[in-house]
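**Student:** What follows is a predicted protein model with its sequence.
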Amino acid sequence: MTSTLQEFQSARDMLAGLAYRLLGSWHDSEDVLQDAYVRWSAADRTDVAEPRRYLTRVVTRLAVDVLRTRQTRRESYTGEWLPEPVPSDPFGAVDTSDLSLAVLHVMERLTPPQRAVYVLRTAFTLPYDEIAGILDRSPADCRQLHRRAVQALDLDGPRFEPSTDEQRRLLLDFVAAARDGDLSRLQAMLKDSVTSWTDGGGARRAARKPVVGRERVAQFFAHIYTRPNLSVRPVQLVTGPALDIVIGDRRHVLALEFDGDQIAGIRVVISPDKLSAIGQRHDRRTAVVFEDD
């Protein structure tokens, strides 16, 4: 039993990164990892030469099943669905530099098999023959799925992103400008085509449709952040820097997508169900507090 647990634990960080890339939900990822461990414990491992490869196959197949089930639930979801913000801690030493909320959000366009092939090929650089064995498809089919995934994502290629420290500064500058109601300063930070998405999950009042365009986005956030009792706590997500923000008794996580030194996208997660991973504590003594005039 100890060996069984040790073998699973040695691969857990990698498997967590795989599950989160596939699902964009830490809650669903934990469920998949628990199920994978149960199956690993009960499996006949006599012929398992490489436990990590075996577990990769189990986690991928379980995640694909979850994605298929979730497609039906998503049809009745209120408003925009955004990935769940997750701190970097659970992933240990696993490289997550390729992760961003923006890419995880766009990946919702993909079918479950497309998403699986895209993640396994792009993030884990597995050969098509191995991906075919994981998904029980032919290598040619997997190549086609990957090609269609790339086309569906329609990513413009790598954007220049500011350093982590610069992103943190820009996040605070954005909130400060909105807090001051400084529309000119806000608009200067935004691209013409900037889009803001809000995920309230139907539990809180939230914009159910994207807000598009420099002027509208600036006015939208100036309206939100000029409210009293605003405090901000910087957090490091697995997808990059973000802010844990409390206004009165309402909380949300703010993440920005950059194109150079301008903001190209804004993602706001309000749904309480998606904030549990970053913890419930928001201590105003250690937060950046914007005092009321």
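**Tutor:** Sure, I can see it. Numbers count the residues shown, from 1 in each chain.
**Student:** drop to CA atoms for contacts and neighbour counts, all remaining ones
**Tutor:** OK.
**Student:** Mind checking what helix or strand follows the longest helix along the chain in sequence?
**Tutor:** Criterion DSSP state H: the longest helix present in the chain is helix 51-74. Downstream of helix 51-74, the first helix or strand assigned by DSSP states H and E is helix 101-106.
**Student:** and residue 210, what is it in contact with?
**Tutor:** 80, 195-198 (C-alpha atoms under 8 Å, 6 or more residues apart in numbering).
**Student:** So of the residues you listed, which two are at opposite extremes in space?
**Tutor:** 80 and 195 (12.5 Å; C-alpha to C-alpha).
**Student:** buried set for the helix or strand where residue 258 lies?
**Tutor:** Assessed by DSSP H and E, residue 258 sits inside strand 250-259. Of all the residues in strand 250-259, those buried under the rule 16 or more other C-alpha atoms under 10 Å are 251-259.
**Student:** closest to residue 115 among those residues?
**Tutor:** residue 257 (21.3 Å).
**Student:** Helix or strand: which one has the closest residue to the closest one other than its chain neighbours?
**Tutor:** Excluding its sequence neighbours, the residue lying closest to residue 257 (C-alpha to C-alpha, 6 or more residues apart in numbering) is residue 265, at 4.7 Å. Residue 265 is located in strand 262-269, with elements delineated by DSSP H and E.
**Student:** alright, now check it against this:
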Amino acid sequence: MDAHLSDHAAGPATDTFVSLRNLLFTVAYEMLGSAADAEDVLQETWLRWVEVDPAQVLDHRAYLVRITTRQALNRLRTMQRRKEAYVGQWLPEPLLTTPDVAEDVELAESMSMAMMLVLETLSPTERAVFVLREVFDVDYEEIAAAVEKTPAAVRQIAHRARRHVDARRPRRTVSAGKARAAVEAFRLALETRNLQDLLDVLAPEVVLVSDGGGVKQAALRPVVGAGKVARFYLGGSAKAGYTVTCELTTVNGSPALVVRLDGEIDGIMAVRVEDARISGLYYVRNPEKLARVASETPLTLR
């Protein structure tokens, strides 16, 4: 239980909130792409929830999702200003996820780095409507109450957002087994600094996005193409004289690597695999975004 919950005596309000906490966190994270901001949203949601008499609320789940959505929308608008001042590329905060997230295809796809970046291209209201409708299957009337629009307006927003996402949605990836095999081959090629093996596992038009947040060195723009991506990795570690080691893990429901330089964690590399080759690499080096990779974060759509 959270520290701020422990200050309150156990009761119906606390029990309800705790039972729905993982769902509310997942809603907030899907909207924000930041675990730290999602936690702040849950804190704000809790403070509003304890002011309510649960006996007067017909649907506790719907009510709490509505509060969470409103708080997340407020936070999303504030984050947009932060992102405009962000140094280099911005990537979502990676989450070390439990095995059941990877097994839930729908949840894993919605949480993937590639999909989260597509959601970044939506307006705050479009993102809220899309996430609630397409990911959590919330009905239009409930969404309307959460975003303070009419159901008719929400239907229009949902249609527009769906069309926008479908035009940019990443292609469906390969099976979990094939994805892990490709990531393992990539890991070995990185550790052994084998250029040909790297080129063999990278798709010709692979895209690398790296996020250092102005704290650690990162490419200011996406690096495109197998040759350029391979040289980016091999050249960087060679110049610095580091020994690179990688550990296979699961981030946002997909295979990823914990990258260490001389034994110290350098970052998390989320990987997208298509047709048994790596088509996307999302390398988070910003230390402020690595707090959630030491322990698993439980997520749920229900």
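**Tutor:** Received the coordinates, thanks. This structure is a prediction, so every number in the text was calculated from the model and none was measured.
**Student:** hmm, back to that, the strand holding residue 258 of structure 1 vs structure 2, average distance?
**Tutor:** By mean C-alpha distance after the TM-score superposition for structure 1, the fitted strand 250-259 of structure 1 averages 1.4 Å away from its aligned residues in structure 2.
**Student:** rewinding a little: check which helices and strands the helix or strand following the strand holding residue 265 of structure 1 sits against.
**Tutor:** Next helix or strand after strand 262-269 of structure 1 toward the C-terminus (DSSP H and E): strand 288-290. Taking 3 or more C-alpha pairs under 8 Å, 6 or more residues apart in numbering; DSSP states H and E as contact, the helices and strands that strand 288-290 of structure 1 lies on are strand 230-237.
**Student:** In structure 2, point out the residues matching the helix or strand following the strand it packs on.
**Tutor:** Using DSSP H and E, the helix or strand that directly follows strand 230-237 of structure 1 along the chain is strand 240-247. The aligned range for strand 240-247 of structure 1 in structure 2 is 254-261, by TM-score structural alignment.
**Student:** For that stretch, list every residue counted as buried.
**Tutor:** So, applying 16+ other C-alpha under 10 Å, buried residues of stretch 254-261 of structure 2: 254-261.
**Student:** Make CSV out of the residues you listed and add distance to residue 169 of structure 2.
**Tutor:** As requested, the buried residues of stretch 254-261 of structure 2 are arranged in CSV below (distance: C-alpha to C-alpha, whole Å):
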residue, distance to residue 169 of structure 2
254, 16
255, 19
256, 20
257, 23
258, 26
259, 27
260, 31
261, 33
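**Student:** how deep is the aligned partner of the residue nearest to residue 257 of structure 1 in structure 2 tucked in, by neighbour count?
**Tutor:** Using TM-score structural alignment as the criterion, residue 265 of structure 1 maps onto residue 280 of structure 2. If you count neighbours by other C-alpha atoms under 10 Å, residue 280 of structure 2 ends up with 23.
**Student:** With adjacent residues omitted, what lies nearest to residue 77 of structure 2?
**Tutor:** residue 124 (6.7 Å).
**Student:** tell me the contacts of that neighbour?
**Tutor:** 73, 76-77 are the contacts of residue 124 of structure 2 under C-alpha under 8 Å, 6+ apart.
**Student:** Map it onto structure 1.
**Tutor:** Aligned partner of residue 124 of structure 2 by TM-score structural alignment: residue 112.
**Student:** How about residue 192 of structure 2?
**Tutor:** Match for residue 192 of structure 2 (TM-score structural alignment): residue 180.
**Student:** distance of the residue nearest to its match when sequence neighbours are not counted from residue 188 of structure 1?
**Tutor:** Spatial nearest neighbour of residue 180 of structure 1, chain neighbours left out: residue 226 (6.8 Å); criterion: C-alpha to C-alpha, 6+ apart. Applying C-alpha to C-alpha, to the nearest Å, the value for residue 226 of structure 1 to residue 188 of structure 1 is 19 Å.
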